[in-house]
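Asker: got a structure for you, letters missing:
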């Protein structure tokens, strides 16, 4: 079986694990660890605080600093309410495409690395190769932040990381940060005919959202003159607003799920400070005038740093050699790359598939993209086999 056939077979197995972020990834992690151990890797599993998920960090070669990390996240987004043409957790091949939830985001890259692991294990010499597979990227990069803390405590400092998110095998060396929040409103229930006798949490949530969206123009005006991003300013998005119990009941609770994608740290502080001031100056006094125990609480789901382009980047240089790409680019979507960069590593994002297919019904990975990824990894193996070349 050649590596492309093996990759497809492994990907089929990975897609069958429904690793939606709300569910456990332990079975898939155990499966991947088995494949890596069969290839001769030393595998460490690090359980999440809740114990239902885990990171996998595997090593081939000497235990030393300066290694190369191949990284991907194991979780996928939900499929509920999406009009799939086939079972999203049964991989199907149609028109030279592999369909299934996670094919491009990002189990295709993971499958390619697992398929290549036996060959890479034979080629590693002086430079260590690591595999880092994380949990809960889709809900705040929680697993990668956990893994970063572990690597710090281990005193292990790899030199570069290749994050295999879907970029159509383009080299990405910069992206915005991703800050995700949930704001919870607690009011006072009552009969809908007497709105002044209660505190309608939904009404206050709507006013909160209105204020948040009102910051868009200020953020647009603050865009750095040389910002490489599209759009070049910090964006905000309200993903969900829920609350209340019935048409004729004053809503006692409400919840707003929202995010921002900062291009600079000051923008994030502007948004959070403005919302806090608005709540303390207007919303909370009005709510508590009726119900002293009314509250507005901000939960931080995740505050993930962006990936900052740098003039010197060994990861960019090496991946350019492996792929033949001479240019790098930036993207608006977020990844775990900034977390690895904060550890002192040179980082790029480069993987098979297009972000245009991610998170949608009938998500797919073109077989040609998977083959390109395998070519990159085969060339990486040749580079690892030649100590003078790494």
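Answerer: Yep, it's here. Please read these numbers as outputs of a predicted model, since none were measured by experiment.
Asker: From here on, just use CA atoms for contacts and neighbour counts.
Answerer: Noted.
Asker: Tell me the gap between stretch 267-281 and the middle of its chain.
Answerer: 26 Å (C-alpha atoms, centre = their mean, to the nearest Å).
Asker: Comparison target, given below:
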């Protein structure tokens, strides 16, 4: 545990909130892995302000185990911390700092087991992946996918180490998020009925989205493994207007849908677009709603009978579950890699919260799981 805690201390000190660069963390991981004879590939973002990393050790063959983590963390602004967020501090069994649970705890254990694997005669490869911009909609791994596909090959399984309290998550919903740009007509509020208010249009559109949500709840697919067993549509923000006495001619609605594997996201997207057309139809030439995609990631639906699930259960001792939050696992699954989500910490109790922490006991459980995974490669 000493090495993994030393690594975790270094990782927490890197302020990798998604709107900042992660290059210092990537350089640290790159140097760490190269020093242990890993074959390392840096995958820069188009802006060159960020990068992902793929590395492997052992035979240059298919098979083996892929471990995956993201490097970015959510902001601390607006939260009240009683401890320095970018400094690892201890209180009993708890290790505090932004990202300890989501998900630098797993990343630290991933690098620590890489050190151990570098001293073993592996018969199958250990592969590790570090991404960026996961917290803003799995944007980074989406951009990395074209470069990753020929590098990854066909691992026997992939473990994405998001916090599941070391349970084995085999499913989560997919997600698409949008900005709806609403255009109406400006005018003096004294003559408001003569104009088409963009704010009114936006509210009508929100009502239409709520009706779609009601329909999904009543008639959509269901999976009782989830806390919310149906696909959902959520509106998170509306912005419109400049002054009380001006009819607003523009508005913006930010919203998302999260879909079960059984619900076709393209069909949901068409229903959402049709709802926009229905709202603007009574005002030809005077009202418009344009939908702009912000981010998208696929869901995960790994069969409980998949050998990857049984292997991970044997290594972790956890139970099979599904999780409410999204991960990068769906991207790996779409590359035909059997994928599960299993990592230390609790997203519900610790993730994204002030005074985020992870228990040392959870890290020990993760360390033991990864040690068994490496032994599988011998």
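Answerer: Now that the structure is in, tell me what you want to look at. For clarity, every value in this text was computed on a predicted model and none was experimentally measured.
Asker: Would you pull the TM-score for this pair?
Answerer: After superposition, the two chains reach a TM-score (TM-score structural alignment, normalised by the length of the second structure) of 0.92; 377 aligned residues with a C-alpha RMSD of 2.2 Å.
Asker: how far away is the most centrally placed residue in the first structure from residue 242 of the first structure?
Answerer: For the first structure, the residue nearest the mean C-alpha position is residue 137 (3.7 Å; C-alpha atoms, centre = their mean). For residue 137 of the first structure, the distance to residue 242 of the first structure (C-alpha to C-alpha, to the nearest Å) stands at 24 Å.
Asker: Also residue 88 of the first structure?
Answerer: Distance, residue 88 of the first structure to residue 242 of the first structure, by C-alpha to C-alpha: 27 Å.
Asker: Residue 300 of the first structure too?
Answerer: Between residue 300 of the first structure and residue 242 of the first structure the distance is 18 Å, computed by C-alpha to C-alpha.
Asker: ok, now residue 62 of the first structure?
Answerer: Distance of residue 62 of the first structure to residue 242 of the first structure, computed by C-alpha to C-alpha: 52 Å.
Asker: which residues touch the longest helix seen in the first structure?
Answerer: If you go by DSSP state H, the first structure has its longest helix at helix 367-385. The set of residues external to helix 367-385 of the first structure that reach it, using C-alpha atoms under 8 Å, 6 or more residues apart in numbering, is 3-4, 96-98, 108-109, 112-113, 116, 119-120, 123-127, 168-169, 319, 322-323, 351-353, 389-390.
Asker: same deal with stretch 288-298 of the second structure?
Answerer: 136-139, 142, 173-184, 273, 276-277, 280, 328, 330-331.
Asker: Tell me the counterpart of residue 209 of the second structure in the first structure.
Answerer: Matched by TM-score structural alignment, residue 209 of the second structure corresponds to residue 212 in the first structure.
Asker: Next: residue 373 of the second structure.
Answerer: Mapped onto the first structure by TM-score structural alignment, residue 373 of the second structure lines up with residue 380.
Asker: mind listing the strands in the stretch 251-390 of the first structure by residue range?
Answerer: For the stretch 251-390 of the first structure, applying DSSP state E, counting those that start in this stretch gives strands covering 253-261, 295-304, 328-331, 346-349, 364-366.
Asker: Quick one: those as a markdown table, columns for mean neighbour count and distance to residue 77 of the first structure too.
Answerer: Output for the strands of the stretch 251-390 of the first structure, formatted as a markdown table (neighbours: other C-alpha atoms under 10 Å; distance: least, C-alpha to C-alpha, whole Å):
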| stretch | mean neighbour count | distance to residue 77 of the first structure |
| --- | --- | --- |
| strand 253-261 | 21 | 16 |
| strand 295-304 | 17 | 16 |
| strand 328-331 | 17 | 20 |
| strand 346-349 | 30 | 20 |
| strand 364-366 | 26 | 14 |
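Asker: Mind checking these for the one nearest to residue 164 of the first structure?
Answerer: Nearest to residue 164 of the first structure, of all the strands of the stretch 251-390 of the first structure, is strand 346-349, at 5.9 Å by C-alpha to C-alpha.
Asker: Cool, thanks, signing off.
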